[in-house]
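Asker: No letters, just coordinates:
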């Protein structure tokens, strides 16, 4: 049994495209996941499964597409992988609520940093399958565009820390 963390992309907690976390838990259980827990209403779920990471992703994305009527991207990490994301944060000395990891399905392309536009006070670094961003002036007025992050989903380091902790217990 492996503990996984699923991070949904573009989950809306209100308005159109709303996905109640109770529905997300039910979807996970319907594909055989156990010990299912959601964290804040933004598409974070921790669970155990005997399925492979690829199978979990495929089955969960199929459930979500059926529910939403459109594709919903899901990034999957194991507990140790999430712990490694937290440990690899190159901006550890900055406020965790101003630093995010953007989770991708593959390593960031080699030209990721060269393709960035609108960078002001933000710092950007590449991880294994993540892009780390520290928003020095906060996210409210950023003009930062990272084309490689288009299909990713971001979580601040407070959320990454909590999910890592949950996956370890």
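Answerer: Arrived safely, thanks for sending. These numbers were taken from a predicted model, which means no experiment stands behind them.
Asker: use CA for all of it now, contacts and neighbours both
Answerer: Will do.
Asker: Give me the contact list for the helix of greatest length in the chain.
Answerer: Using DSSP state H to define each element, the chain has its longest helix at helix 53-68. Here helix 53-68 makes contact (CA atoms under 8 Å, 6 or more residues apart in numbering) with 4, 17, 27-28, 31, 49, 70-78.
Asker: Please apply the same query to stretch 155-167.
Answerer: Contacts for stretch 155-167 (CA under 8 Å, 6+ apart): 3-5, 39, 46-47, 78-80, 82-83, 85-86, 96-103.
Asker: Sitting in strands, which of those residues do you find?
Answerer: 3-5, 39, 46-47, 78, 99-103 (DSSP state E).
Asker: for the closest residue to residue 129 other than its chain neighbours, what are its contacts?
Answerer: Excluding its sequence neighbours, the residue lying closest to residue 129 (CA to CA, 6 or more residues apart in numbering) is residue 107, at 4.2 Å. By CA under 8 Å, 6+ apart, the contact set of residue 107 is 127-130.
Asker: got it, and residue 112?
Answerer: 146-148.
Asker: Filter those residues down to the buried ones.
Answerer: Applying 16 or more other CA atoms under 10 Å to the contacts of residue 112, the neighbour count classes 146, 148 as buried.
Asker: got the contacts of residue 112 as a markdown table, with secondary structure and distance to residue 58 columns?
Answerer: Listed next are the contacts of residue 112 as a markdown table, based on DSSP: H, G, I helix; E, B strand; the rest coil; distance: CA to CA, whole Å:
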| residue | secondary structure | distance to residue 58 |
| --- | --- | --- |
| 146 | coil | 26 |
| 147 | helix | 24 |
| 148 | helix | 22 |
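Asker: Pasting the second one now:
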């Protein structure tokens, strides 16, 4: 059975470092035997179809191919359409009423529980808030991610120290659901 996935690459094409041109990424994925490859933006999203492997196996295969081709390691998460759609539908914030720059999802390589966030004084960051999903964290940052004190605090606390984590704004979350559902 063929499944449609999104590959989320962490930290490429940011500030001129770790460049991975999207045309080259598409060619690389096609060379791995993945089908119907498309990319979204320059910040590391690719959609493809595969009839083999699981999310973790595909992520490792893609990460290895990127390191071989480009000479540097990249963290890769792979998620299927059903999961991406479930994350979007489970959003605990009123996404339709917010600007895309105000709402973000951090996807994790494994489950995240509340114990990772013990000791965070949530009231100190209001009106910014975060809520947890199973392998996702929803962040409401009314002034955007770049000005978010909570996002900065979460990254400094290294709550994801043993997990791969990558964040996407709400427009990208919705677009990936759309692209993987086609």
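Answerer: Now that the structure is in, tell me what you want to look at. All values reported here derive from a predicted model rather than from experimental measurement.
Asker: hang on, the earlier thing: map the residue nearest to residue 129 of structure 1 onto structure 2.
Answerer: Mapped onto structure 2 by TM-score structural alignment, residue 107 of structure 1 lines up with residue 111.
Asker: ditto for residue 50 of structure 1
Answerer: By TM-score structural alignment, residue 50 of structure 1 lines up with residue 51.
Asker: Filter the contacts of helix 53-68 of structure 1 down to the ones in strands?
Answerer: Secondary structure from DSSP E places 4, 49, 74-78 of these in strands.
Asker: Can you tell me which of the residues you listed is closest to residue 23 of structure 1?
Answerer: residue 74 (15.3 Å; CA to CA).
Asker: hang on, that closest one packs against residue 11?
Answerer: No: counting by CA atoms under 8 Å, residue 74 of structure 1 does not reach residue 11; the two are 10.2 Å apart.
Asker: So between these two, which is more surrounded?
Answerer: Ranked by neighbour count (other CA atoms under 10 Å), residue 74 of structure 1 and residue 11 place residue 74 first, with 26 against 19.
Asker: need the contact list for the more buried one.
Answerer: With contact set as CA under 8 Å, 6+ apart, residue 74 of structure 1 has these partners: 6-9, 57, 60-61.
Asker: and of these, the nearest to residue 153 of structure 1?
Answerer: Nearest member of those to residue 153 of structure 1, counting by CA to CA, is residue 9, at 5.1 Å.
Asker: Can you report how many residues lie near the closest one?
Answerer: Neighbours of residue 9 of structure 1 under the rule other CA under 10 Å: 19.
Asker: Which residues belonging to stretch 85-101 of structure 1 are considered buried?
Answerer: Buried residues in stretch 85-101 of structure 1 (16+ other CA under 10 Å): 85-86, 89-91, 96, 98-101.
Asker: Compute the first-to-last residue distance for it.
Answerer: Stretch 85-101 of structure 1 has an end-to-end distance of 8 Å (criterion: CA to CA, to the nearest Å).
Asker: Now for the spatially most distant residue from the centre of structure 1: which residues touch it?
Answerer: If you look at how far each residue of structure 1 sits from its centre, by CA atoms, centre = their mean, the farthest one is residue 120, at 24.0 Å. Applying CA under 8 Å, 6+ apart to residue 120 of structure 1 gives the contacts 142-144.
Asker: before we move on, back to that, across to structure 2, which of the contacts of residue 112 of structure 1 hold up?
Answerer: Using both residues aligned by TM-score structural alignment, their matches' CA atoms under 8 Å, structure 2 keeps these contacts from the contacts of residue 112 of structure 1: residue 148.
Asker: Thank you kindly, that will do.
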